[in-house]
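Chemist: got a predicted structure plus its sequence, pasted below:
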Amino acid sequence: MQASITGQSSASGRSDAAIKRADERTLRRIMENVEITSSNGTLRFAALVAAVCGGLYGYDTGIISGALLSMTDEFGLSHHMQEIVASAILAGAVIGALATSWLSERIGRKITVLVVAAVFAIGAVACSLAPTVPLLVAGRLLLGIAVGASTQVVPMYISELAPPDRRGNLVTMFNVAIGIGILLANIVGVTLHNVWTWRPMVAIAAVPAMVVCVAMIFMPRSPRWVAENRGLEPAAEILGQVRDTHRDVQAELRQIQEIAREAKPEESGWRGIRQSWVRPALLAALGVAFFTQCGGLEMMIYYAPTFLEDAGFGRSSALYASLGVGAVYALATLLGCLFVDRIGRRRLMLIMIPGSVISLIGLGAMFATGATQGPASWLTIVFLLAFMLFNSGGIQVCGWLLGSEMFPLAMRGPATALHAAMLWGSNLIVTGTALSLVQAAGLGSTMWIYAGINFASFLFVYLFVPETAGVSLEDIEEALRQGDFRPRQGDSGLTRRAGVAAVPA
């Protein structure tokens, strides 16, 4: 069906001017039948419903923090089996992230989000009913597929539905929802651990998942996907529901035509990722994705109560500390999303990462010296929460964002799938080895190892990640094509093609 957009350019011997005139006639004919029924409520509600999948991701990954203690009591899990149970969701996330790229292209973003919500619900119920450890791991794996799929398709669905001037605000609703989901998971773990076992803690996530599944039936499709697969006329009808004026609809349809006309076959899909000029973006985005997960934040979310209990904290104190971890994560993510455009992606990471390093060094010292009792226990909590603040408010905010903006449009689908797979694969490595590392090196030394990884992430960002705040996607692509995609002296960012000022330092 893509020929319905690009068919004008397939005729041989036609000049570019003739093609553009034909395109304009087509647009005028389509616009005659477009009815503007836009309301801010429709667009925001669609983004909110889709973003709930981020909350499910946060809850389903974060609930293991409080539920793992109960699971260990019921099944007698060893440290190694605890790692397998906790990390099974991450192995599924890698599968889900890669598979959803194909699915969202075949059946569309909206239907894929609906399917993902259904898998969330089925996975939560299956996991809560698991009578044995292997079935528990299988249920966590199914939940992981939904988690990985949501991180691939939901931001893409929202960004393709949102107008350019509101895209950043609406897409970051997904990031904020993740933090809220983790916080809710910690609240449930702390307040209900003496009332509920782990089974209802996990099962309750099926309720919002079913709400999303039903609500998505009434949400609009992605207008860009519809244009590429069904034609411009149905895409124009959808844009009329989420845009304010005929001018906005016509401008977006014209952009879709131009992109389709200029796209080259060898630059699309997985073939495009192998182009040499794209490698700097791959290095920057995938490198930040790796450090986002391997810096230790996910380890704290999953294992903070376990670490603190091993260090001498009581179970209630350990669970309340994990609640603080969730609260700081949610607050820092919200603040990071609000300021990342003003401060800049690169600068925000370079400001915040040193705080992560210092916090982990201090936390390691507390664990290594055994100073976790009495008044010293408060200092341990301060270092733990400080690390969550600096890490989740900096590189965590930028990790997902860079993957959505650094890749050229023609290959963005598979490139973002690869980016999500890198995030989840790195998360799997950390979660699957954290307890074994603690057993081998000690809790204090483990914190220092992660401090070293955070320091390495600072060097990586400084050397390989340019500033992309305030730069259009087209300018980023042009910088890649010209071999100019690299950090600039003074942190000035990528220069706009128009020749005006670069992104402020």
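Modeler: Thanks, I have the structure now.

Chemist: every contact and neighbour count from this point should use C-alpha atoms.
Modeler: Will do.

Chemist: which ones are touching Gln275?
Modeler: Glu267 (C-alpha atoms under 8 Å, 6 or more residues apart in numbering).

Chemist: what about Lys20, distance to Gln250?
Modeler: Using C-alpha to C-alpha, to the nearest Å, one gets 14 Å for the distance from Lys20 to Gln250.

Chemist: now do Phe218
Modeler: Counting by C-alpha to C-alpha, the separation of Phe218 from Gln250 is 24 Å.

Chemist: second structure follows, compare the two:
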Amino acid sequence: MALQEENGGMSGQQKGSPRTLVLMVTSAAIGGTLQYGYNLTIMNAPTVYIQKFVNESFQRRWGIQLESYQVTLMWTVIVSVFSLGGLTGALLAGPMSIHFGRKKTLLLNNIFLMLSALLAVTSQKAQSFEMIIISRYLVGINVGVSMNVQPMYFGESAPKHLRGAVALSSSVFTSFGLVLGQVVGLREVLGCESCWQYLLASNAVPGFIQLLTLPWFPESPRYLLIDRGDKDACLNALRQLRGCEVQKEELDEMLQEQAEFEGRRAQRPWELFKDRNVRWQLISIAIISSAMQLCGNDSIYFYASYIFQEAGISAEHTQYASIGTGTCEFTACILCNLLIERKGRRMLLMGGYVLMTGWAIVFTVALSYQDVVHWVPYLSMVCVFAYILSFGIGPAGVTGILPTEIFNQAARPAAYMIAGSLMWLNLFIIGMIFPFIVSGLGQFCFVPFGVVCVLSAFYIGLFLPETKGKTLPMITNEFNKLNFDRNKNARPKCENVYYQLGEVQHSTAL
């Protein structure tokens, strides 16, 4: 009866504000996934200046004049070490989110960011390009942690009917960071030769904003109840985030997951590989997380100048063309945010990759004829914009929320570690070879990415169930059709847990 009294007492209370959830999302994302987009694009503007700085450093120290390919190689190392940092952050995200909680992990994560900014702003004065490499590695750790922990925080804090839209706001802020980084990187702002070190250190500003604002918001209610067993703190967090009474259905669902989690510890990544119950969930996030980078979209931001030069755009116009790429993804992510609870995750994800396949084909044709027809280079640029727009409509946002929706509380941190590790590893690989793909394949540079897109669309259409508006048990039952299809007798017994106010009843069924 105690729980009944508590739940009944909630119904008449109007604590907090309905704006609290929106403000919490904004605070977490400004210092979180915004940093991913921002740190992708701020490296594009100072490309020439940093390459010159590296070359001068070799001349000054060792009297070596680097060849063009050696400068390109050093530049790809500086760019791609960000991905290695992200891989490290993805591996740290799981243990940190379990030990410290979602909110505190995001706050502690700013330590890496501030160290990175300090190294970047002092690198030129210290005459050390190695400090830039270390700086990029540290900011990569920061981004790798936030890219995994922030979707967990949002997915566990949002009500079911807003779960997709709130989780998808991570990608909206990522794309906003892309645009913001491109604007700040303009030659008229911080993209000039005398300010490039301040441009690299400017990522500390969003971190400071998060440090000042996020402590005022609650921890994830599911983490408080399921991981910490603190029911009172969970109820208080729910009241604050909802701004009204806590719905019985929402609380019952959390209690059911708590009962299933009771007596169990969080799973390790290697344990997921051995667990047949999550075999196809794991395959799905592995394929979709890898496709997010192997489709080549994020590499466009690293090497926008290479792509637009290949498309025939003059050097003085490339910085403005680059802003257009970020604006396209930002617009598409907002559109995806509006559509995700109407059209569903599966349709947006598959549709995005189908459209990307089509635009990759058009882009290849356009590059093949850019020397024949004078307006074709601009068609090539439009294809790049459309490719990014298609990416933003589905893959950019939906990919990040899938582990929250298809894994339970025990497996979720490990699932994010695996998904994040694959994402960053593939970003590193693509980041290292992308300039050589562009120079080696020429007009056919987007053919490999088109192949990845079409294969991803086929997989999603054939194997990924829709998760919109479904509870975790419903989604799990959909995956069990794949996990145990060949040997139905191997299906485990499912424990049906029925909850009433004031008591918990258990029954077991096949």
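Modeler: Looks like it arrived, so ask away. Since the structure is predicted, the reported quantities are computational estimates derived from the model, not experimental observations.

Chemist: of Lys20 and Gln250 of the first structure, who's got more company?
Modeler: For Lys20 of the first structure against Gln250, the residue with the higher neighbour count under other C-alpha atoms under 10 Å is Gln250, and the figures read 20 against 17.

Chemist: so what's the residue count around Arg60 of the second structure?
Modeler: Using other C-alpha under 10 Å, the number of residues around Arg60 of the second structure comes to 12.

Chemist: which SSE is it in?
Modeler: Secondary structure assigned from DSSP states H and E places Arg60 of the second structure in helix 47-62.

Chemist: relative orientation of the helix ranked longest in the second structure and helix 47-62 in degrees?
Modeler: Ranked by residue count under DSSP state H, the longest helix found in the second structure is helix 68-100. If you take axes from the mean of the first three to the mean of the last three C-alpha atoms, to 10 degrees, helix 68-100 of the second structure sits at 100 degrees to helix 47-62.

Chemist: which strands and helices sit next to helix 68-100 of the second structure?
Modeler: Packed against helix 68-100 of the second structure, as judged by 3 or more C-alpha pairs under 8 Å, 6 or more residues apart in numbering; DSSP states H and E, are the following elements: helix 47-62, helix 102-108, helix 129-157, helix 412-441.

Chemist: next, format those helices as TSV and append distance to Leu115 of the second structure.
Modeler: Below are those laid out as TSV (distance: least, C-alpha to C-alpha, whole Å):
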stretch	distance to Leu115 of the second structure
helix 47-62	20
helix 102-108	12
helix 129-157	7
helix 412-441	21
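
Chemist: can you say which of these is nearest to Leu168 of the second structure?
Modeler: For these, distance to Leu168 of the second structure was read as C-alpha to C-alpha. The smallest value, 8.1 Å, belongs to helix 129-157.

Chemist: so that closest one aligns onto which residues of the first structure?
Modeler: The counterpart of helix 129-157 of the second structure in the first structure, using TM-score structural alignment, spans residues 133-161.

Chemist: check the mean deviation of that stretch from the second structure.
Modeler: Relative to the second structure, and after both are superposed, stretch 133-161 of the first structure has an average distance of 1.1 Å to its aligned residues, where the measure is mean C-alpha distance after the TM-score superposition for the first structure.

Chemist: return the distance of that stretch from the chain's centre.
Modeler: Average the C-alpha atoms of stretch 133-161 of the first structure, do the same for its chain, and the two points are 11 Å apart (C-alpha atoms, centre = their mean, to the nearest Å).

Chemist: for stretch 397-414 of the first structure, same thing?
Modeler: Between the centre of stretch 397-414 of the first structure and the centre of its chain there are 10 Å (C-alpha atoms, centre = their mean).

Chemist: distance between the ends of it?
Modeler: The first and final residues of stretch 397-414 of the first structure sit 21 Å from each other (C-alpha to C-alpha).

Chemist: counterpart of Gln319 of the second structure over in the first structure?
Modeler: Across the alignment, which pairs residues by TM-score structural alignment, Gln319 of the second structure is matched by Leu319 of the first structure.

Chemist: who does the helix or strand its match falls within touch, helix- and strand-wise?
Modeler: Taking DSSP H and E as the definition, Leu319 of the first structure sits inside helix 315-343. On a contact count with 3+ C-alpha pairs under 8 Å, 6+ apart, helix 315-343 of the first structure meets helix 167-191, helix 297-310, helix 376-392, helix 395-405.

Chemist: so what secondary structure elements neighbour the second one?
Modeler: In other words, helix 297-310 of the first structure. The helices and strands touching helix 297-310 of the first structure, judged by 3+ C-alpha pairs under 8 Å, 6+ apart, are helix 40-62, helix 64-75, helix 315-343, helix 376-392, helix 412-441.

Chemist: wait, Ala117 of the second structure touches Gln197, no?
Modeler: No. With contact defined as C-alpha atoms under 8 Å, Ala117 of the second structure does not reach Gln197; the gap is 9.1 Å.

Chemist: thinking again about what came up before, tell me which of the helices and strands packed on helix 68-100 of the second structure is the most buried.
Modeler: Mean neighbours per residue, mean count of other C-alpha atoms under 10 Å, is largest over these for helix 129-157, with a mean of 27.

Chemist: check which residues of stretch 260-267 of the first structure are buried.
Modeler: Within stretch 260-267 of the first structure, the residues that qualify as buried by neighbour count (16 or more other C-alpha atoms under 10 Å) are 260-261, 267.

Chemist: how big is the offset of the helix holding Leu319 of the first structure relative to the second structure?
Modeler: In the superposition against the second structure, helix 315-343 of the first structure averages 1.4 Å from its aligned positions (mean C-alpha distance after the TM-score superposition for the first structure).

Chemist: list the contacts for the closest residue in space to Phe449 of the second structure that isn't next to it in sequence?
Modeler: By the measure of C-alpha to C-alpha, 6 or more residues apart in numbering, the closest residue to Phe449 of the second structure outside its immediate chain neighbours is Cys295, 4.6 Å from it. Remark: with contacts taken as C-alpha under 8 Å, 6+ apart, Cys295 of the second structure is in contact with 449-450, 452-453.
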